[in-house]
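Participant: Sequence plus predicted model, see below.
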Amino acid sequence: MTSMVSAVRSQVVGLVARRFSLSMLPDKILWPLHREGLDPVPRMAEFRANRPVARMPLPFGMRAWLVTGYEPVRQVLGSVDGYSNDFGKFAGRVGISVGQDPGGLGFADPPVHTRLRKVLTPEFTMRRLARLQPRIDAIVADRLDAMAAGGGTADLWHDFALPIPALTICELLGVPYADRDHFQKLSTARFDLAEGGGAALGAIGDALSYFRALVDEQRRNPGDGLLGSLIRAHGDEIDDRELTGLADGVLTGGLETSASMLALGALVLMTHPQMADQMRNGEGVDQIVEELLRYLTVVQVAFPRVAVKDVRVDGVEIRAGDVVMCSLSGADRDDLIGPDPHRIDPSRTPNRSHLAFGYGMHRCIGAELARMELRTAYPALVRRFPKMAPAVPPAELTFRRASIVFGLDTLPVTLD
């Protein structure tokens, strides 16, 4: 049964990947995912100022809209009945026959989404997450020790940014200690496209197989992690497929996003010594983290939504069946955020109004866990290596050109 589920889900993901391969799409479609350094391309500001809700030329005969303005994005994401996130509806718009959707909260609508989020929310409160803080501290310290033993240079992406969220997710889910090296390899392989998309899809299938086996084990002997807690609290009210999807959603939503924030945030601190000094001295850590989240907004677009009825957004009529894509990176550079939004400024007030975690009922449920990782890792990094610097000129760093999660795949640094 496990292999059948993995095969079906891999086929679905593979089919979608082939139909929506980013490398096959022209720049006139992909430009909202492009950046100049860390900034959205200038065209984003032009759209936001003149056409904050604009038609986008998508294939397969779809009517699609790009929303870039801060208030229009909040209007779309905050709607409770105007749009659907259901994967089947989106796949149906492009003629894909889906036997089983990818699962998780991101592609679910009420009442399924409401029920699953209600189940998960108590597990992601600050009080409940506080139990992870000692482990996060230990994980960060271990990675810093490993970097220090590496001879004065490191790849901050592979040596620091990726392992911290991967191992934190292990702790959260209740992955057995003996499985953690294997789990970390599964976690990172799904985002490694060096061997082609087929290898990444195979890694997704392997991860799903692992999670299904973990769910089976937790059913028999619930542990102290997220899966064991959900099983003890809800029993058969939540089935194995849903638990597997939720576990995979935690990995998908919490790994690459947090890793990209850790790497890119560290890059910003290396090029802003005054901010690094503040972080090192424990001054305004929360404010700096929030401004880094806004400034970088690594999740560039929210999950696509399909309008379920005719709606108006910023005076523009969107028809039922139209696909709506909200640019989070564009909205977080809107003047409504505050003066000079293209400049990083931790003293910006208010500071928590950014959309880096989304908005509305699909806002990232793991936002507080991500903040815990960043608030722990950044100060520890700049204290341990106060002279750390990029090992290559910033202009030579290779950023992902068209990725929903903005980032880079290597960040070589000198530590001394």
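Facilitator: Structure received.
Participant: all contacts plus neighbour counts: C-alpha atoms, from now on.
Facilitator: Fine.
Participant: Show the residue spans covered by the strands in the protein.
Facilitator: Secondary structure of the chain (DSSP state E): strands at 35-36, 39-40, 53-57, 63-67, 83-84, 153-155, 305-307, 311-313, 316-318, 323-326, 389-390, 412-414.
Participant: take a look at this one as well, against the first:
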Amino acid sequence: MPDMRPTALPYGPSEELTRLRTERPLTPVTFPDGHVGWLVTGHSLLRAVVADPRFSSRQELAHMPVVKAEGATHIPPAPPGMFINMDAPEHTRYRRLLTGRFTVRRMRQLAERVERIAAERLDAMERGGPTADLVEAFAQPIPALVICELLGVPHDDHETFQRQAAALSDHGVPLEEVLAAMNGMGAMMHDLVVAKRAEPTDDLLSDLTDSDLTDEELTGIGFLLLGAGLDTTANMLGLGTFVLLTHPDQLAALRRDPGLVDGAVEELMRYLSIAHTGLRVALEDVELGGHLIRAGQSVVLSAPAANRDPDKFPDPDTFDVRRKATGHVSFGHGVHQCLGQQLARVEMRVALRALFERFPTLRLAVPPEDVRVRDDSDIHGVRALPVTWDEV
């Protein structure tokens, strides 16, 4: 199994993944437990796999490409509510209930809230300036406050949830700490569900208490949405800012034409692919790309390699805010495509625009090679991003 982690900043696919995509975009690989499965690095093949119901998202069926603890090559079935690791009809039931709650009205309300949160964070940065760690001061608080507001998490619990969510995806965190974070997060979410049933407020979790979902299912859904909507966007904001600051010509184009921000966000999603590895299992024999994938074989999906596929994106290793990056697979594809993708886009657009409008002279405070990276995780990013600016 090749190392699935993207290489050093700004996190492109490794040379081995790039070579495999060129020579054999669907290739057999041996997993850590000896299972022989497949690795997909081509864009069209990856989309074909994730759109095909003959490939399961149930990870209890899968052989794992990364061993997180000694002897732990499998994971148990998804608990109630954790629908991303389920297939139809269970996945369909949960997905249908949630899709109706991600309304245009709620997204518009959250966009206004993102603007206020971003302004508050920038005010605090300015008062403490002219230097800051952008991750701590800006990138982490914004999605934390937004997703907690979406779910109705009390303000006093925001920091705890944020810390626990980060621990779950970081391979460098000891297993006992990961389990403690998982249990703690689950307990806090269960208490929140009970509170929402007793006294609903204007939030997504309260809305769902009117459905036929059990407390256990609501806890799983809240756990999933909090983890998925917090760590990913925080790392995209931090790493996305790094990319813009190290591509001054692209940042200058964005400053000249703020209308490019929508395309710039899509290009950052494509270029960075921070949620880098997916996994499916064949439920039956499937012909794909001239090969026979046998029932029971695990298929690993490399989003960074697929998003840099020259057959889909010309000159794919170049970051270009004017590129039409539609069709990237950073939010997945098919029935499992990210439910919160529009919220993530809103957060990125609003936050990046506000950041560079407030600090037009923003720049790195250290050489790019000295930026501390988060490279041993399911979600990649920078651990800290020291920045500075000229005071007026």
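Facilitator: Perfect, thanks for sending it. Note that this is a predicted model, so its numbers are computed, not measured.
Participant: quick one: TM-score?
Facilitator: For this chain pair, the superposition-based TM-score is 0.91 by TM-score structural alignment, normalised by the length of the second structure; 382 aligned residues with a Cα RMSD of 2.3 Å.
Participant: Determine which of the strands of the first structure approaches A402 of the first structure most closely.
Facilitator: strand 35-36 (8.4 Å; Cα to Cα).
Participant: got a list of contacts for stretch 353-362 of the second structure?
Facilitator: With contact meaning Cα atoms under 8 Å, 6 or more residues apart in numbering, stretch 353-362 of the second structure is reached by E115, A118, A119, L122, L245, R255, P258, V261, V387, T388, W389, D390.
Participant: Quick check: end-to-end length of it?
Facilitator: 13 Å (Cα to Cα, to the nearest Å).
Participant: Provide the aligned range in the first structure for it.
Facilitator: Across the first structure, the stretch matching stretch 353-362 of the second structure (TM-score structural alignment) is residues 379-388.
Participant: Then stretch 235-249 of the second structure?
Facilitator: Counting by TM-score structural alignment, stretch 235-249 of the second structure corresponds to 260-274 in the first structure.
Participant: what's the distance between R48 of the first structure and L292 of the first structure?
Facilitator: The spacing between R48 of the first structure and L292 of the first structure, counted by Cα to Cα, is 21 Å.
Participant: Next: R18 of the first structure.
Facilitator: To L292 of the first structure, R18 of the first structure is 34 Å away according to Cα to Cα.
Participant: Next: A130 of the first structure.
Facilitator: For A130 of the first structure, the distance to L292 of the first structure - Cα to Cα - is 23 Å.
Participant: and D317 of the second structure, what pairs with it in the first structure?
Facilitator: By TM-score structural alignment, D317 of the second structure lines up with H342 in the first structure.
Participant: Same check on A119 of the second structure?
Facilitator: Checking TM-score structural alignment: A119 of the second structure goes with A141.
Participant: first vs last residue of stretch 47-66 of the first structure, how far apart are they?
Facilitator: The straight-line separation of the ends of stretch 47-66 of the first structure (Cα to Cα) is 9 Å.
Participant: rewinding a little: ok, now which ones touch the match of A119 of the second structure?
Facilitator: A380.
Participant: same deal with T388 of the second structure?
Facilitator: Contacts of T388 of the second structure (Cα under 8 Å, 6+ apart): G129, P130, T131, A132, L362, R363, L364, A365.
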